[in-house]
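Asker: What follows is a predicted protein model with its sequence.
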Amino acid sequence: MNVARVSVAGAVAASALLLLAGPASAHVSVQPLGEAAQGGSAVIDFKVPNERDNASTIKVEVNLPADHPLAYVSAQAVPGWKTDIVKTKLAKPIELHGSPVDEAVSKVTWTATGDSKITPGQFQMFPLSVSPLPEDTDQLVFKAIQTYDNKEVVRWIEEAKEGAAEPENPAPVLKLTAPAADEGGAAHGSTAPGAAGNGAEKSDETKTTTASSSSDSGDSTDATARVLGIIGIVVGVAGVAYGVLAGRRRTA
């Protein structure tokens, strides 16, 4: 009987912990659909849950990191949501593929149109394609602002500090991994610029080498055939001469 009471009490306590943990973990976050490697490109998703029981999310604003500007940003269309992209002049231009870039996307805003909303108990994904990812940091911090239809605004802008508890409204953080290295030891990003071109050049070089080898092999075969032919002729002539001499000896 006591064991049964303890089990029931434990189950109730566990349920209470789950209920308490639920809202705390339901915050705006960013996650890669594929590998997010330094120096490459990636498609990232901003996951926006609705945390309210009596209101719906109608607007999401994401501010891109100014300390690590992203030169190329494009947004995938989300049905029922209007997308606005804002670019800002850079105080210090960055170099990309040998060319200077003096502006970068600083903010992307999604606004619900018509009856499209993130209702209680639901979430929405907002995808972005970004490139190139910086090579001098292992993470990117995106500060997000979530607006509800009751005019409540939640700012997901607090940066976590090492050794400290998670802040109440943490900013979405994208972790970056070191670029993968190929068998030759060369590092490359998920879709490193110029990779396709280098592959094509290598392929052409391989084809040229193969064709050259085939040509050399054909030439060698022809030369061998010629030598054997000449030897055959010489042997034939020698045989005829030997036959003539032998005939003369018999006659004599």
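Answerer: Nice, thanks for sending it over.

Asker: switch to C-alpha atoms for all contacts and neighbour counts from now on
Answerer: Fine.

Asker: Next, count neighbours for residue 38.
Answerer: With neighbours defined by other Cα atoms under 10 Å, the count for residue 38 comes to 26.

Asker: give me the number of residues near the nearest residue to it once chain neighbours are set aside?
Answerer: Spatial nearest neighbour of residue 38, chain neighbours left out: residue 135 (4.8 Å); criterion: Cα to Cα, 6 or more residues apart in numbering. Other residues near residue 135 number 17, with proximity taken as other Cα under 10 Å.

Asker: Doesn't residue 135 belong to a strand?
Answerer: No. Remark: residue 135 does not belong to a strand; assigned using DSSP: H, G, I helix; E, B strand; the rest coil, it is coil.

Asker: Tell me which residues of the longest strand along the chain come out buried.
Answerer: When the chain is parsed with DSSP state E, its longest strand is strand 81-96. Using 16 or more other Cα atoms under 10 Å as the test for burial, strand 81-96 gives 81, 83, 94.

Asker: can you give me the strands in the stretch 51-200 of the chain?
Answerer: Under the criterion DSSP state E, counting those that start in this stretch, the stretch 51-200 of the chain contains strands at 57-63, 72-75, 81-96, 99-112, 123-131, 139-141, 143-148, 153-156, 173-175, 180-181, 187-188.

Asker: among those strands, which is nearest residue 232?
Answerer: Nearest to residue 232 among these is strand 180-181; the distance by Cα to Cα comes to 58.2 Å.

Asker: about what we covered before: so what's the gap between the longest strand of the chain and the chain middle?
Answerer: 21 Å (Cα atoms, centre = their mean, to the nearest Å).

Asker: ok, and here's another one to check against it:
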Amino acid sequence: MQVFPIASLASRRTAARLAAGAAVAGTAVLALSAPAFAHVTVQPEGAAAKGGYAVVDFKVPNERDDASTTKVEVSLPADHPLASVMAEPVPGWHVQVTKAKLAKPLTVHGDTIDQAVTKVTWTADGKGIEPGYFQKFPLSVGALPENTDQLVFKALQTYSDKQVVRWIEVPRPGQDEPQNPAPVLQLTAPAGEHGTASSAADKTGGTAATSSGGGSDTTARVLGVAGIVVGAAGVAYGVLAGRRRTA
């Protein structure tokens, strides 16, 4: 019978406990690092400045392994209606733009508009968005409102098995992201404000460049005069030396 020292047995038990703990910790890390399901989002191509126009992309991923996305419906914000909404053709999809009469007409560039787009629907002509893929649906929208920092678009995603996922929950500041968040477009400062800042920066840079150029010219002139003086002195010295030798 083989006998193990007590110290050796204790070391083995400690190692086993550490290994079990590491396994549990590793499982916890994997669980925490597992990616959350992707959802429908909206992002501008460039900037979405208040009071301006922008092209925005609705990114729709397919979260299912056994069905394709065959229809996407995006409702535009009723509290901030957009006078101009145009859809870019997407190959393999039919687009329908729905308009409605506004309770309060809008005034855009001096024109009164009494109706606006309330919903845009894309319906697949073929297989749609298959598992493992996503699709972007671009819209040109404007004029963007100036009295808010964001626009909330609610979206419905329909699968080939008729299941509908409603991305309509509005995210709240300071709270966890909801399970089915609605796409939110963040607006930036009006273009005029950026332009004013850029103009001020350009003027400052131009002044600095002019001052620097003036300093360089002054230095060059001083060096030039000094060179002439030194040259004249050299010539005079040469003439005097020649006369002495001749004498």
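Answerer: Happy to help now that I have it. What you are looking at is a predicted structure, and each value in this text was computed from that prediction instead of being measured.

Asker: Superposing both, give me the TM-score.
Answerer: For this chain pair, the superposition-based TM-score is 0.68 by TM-score structural alignment, normalised by the length of structure 2; 183 aligned residues with a Cα RMSD of 2.1 Å.

Asker: quick one on the thing from earlier: can I get the strands of the stretch 51-200 of structure 1 in TSV with distance to residue 164 of structure 1?
Answerer: Converted to TSV, the strands of the stretch 51-200 of structure 1 look like this (distance: least, Cα to Cα, whole Å):
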stretch	distance to residue 164 of structure 1
strand 57-63	24
strand 72-75	32
strand 81-96	33
strand 99-112	28
strand 123-131	28
strand 139-141	17
strand 143-148	19
strand 153-156	17
strand 173-175	16
strand 180-181	31
strand 187-188	34
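
Asker: Among those, which comes closest to residue 12 of structure 1?
Answerer: When the strands of the stretch 51-200 of structure 1 are compared by Cα to Cα, strand 123-131 sits nearest residue 12 of structure 1, at 27.5 Å.

Asker: and the closest one, what other elements does it pack with?
Answerer: strand 42-49, strand 72-75 (3 or more Cα pairs under 8 Å, 6 or more residues apart in numbering; DSSP states H and E).

Asker: what range in structure 2 does the shortest one sit on?
Answerer: Read it as strand 72-75 of structure 1. Aligned by TM-score structural alignment, strand 72-75 of structure 1 corresponds to residues 84-87 of structure 2.

Asker: Not counting the matching stretch itself, show me its contacts.
Answerer: 95, 97, 116-117, 138-143 (Cα atoms under 8 Å, 6 or more residues apart in numbering).

Asker: Quick one: closest of the strands of the stretch 51-200 of structure 1 to residue 5 of structure 1.
Answerer: Each of the strands of the stretch 51-200 of structure 1 was scored for nearness to residue 5 of structure 1 using Cα to Cα, and the closest is strand 123-131 (37.8 Å).

Asker: compared with structure 2, how much does the closest one deviate?
Answerer: Superposed on structure 2, strand 123-131 of structure 1 shows a mean distance of 0.7 Å to its aligned residues (mean Cα distance after the TM-score superposition for structure 1).

Asker: which residues in structure 2 does that strand match up with?
Answerer: Counting by TM-score structural alignment, strand 123-131 of structure 1 falls onto residues 134-142 of structure 2.

Asker: For the matching stretch, what is the distance to the chain centroid?
Answerer: Distance, centroid of stretch 134-142 of structure 2 to centroid of chain: 15 Å (Cα atoms, centre = their mean).

Asker: again with stretch 127-146 of structure 2
Answerer: With Cα atoms, centre = their mean, you get 15 Å for stretch 127-146 of structure 2.

Asker: How about the contacts made by residue 228 of structure 1?
Answerer: No contacts exist for residue 228 of structure 1 under Cα under 8 Å, 6+ apart.

Asker: would it count as being in a strand?
Answerer: No. Residue 228 of structure 1: not assigned to a strand; according to three-state DSSP it is helix.

Asker: how much space between it and residue 220 of structure 1?
Answerer: 12 Å (Cα to Cα, to the nearest Å).
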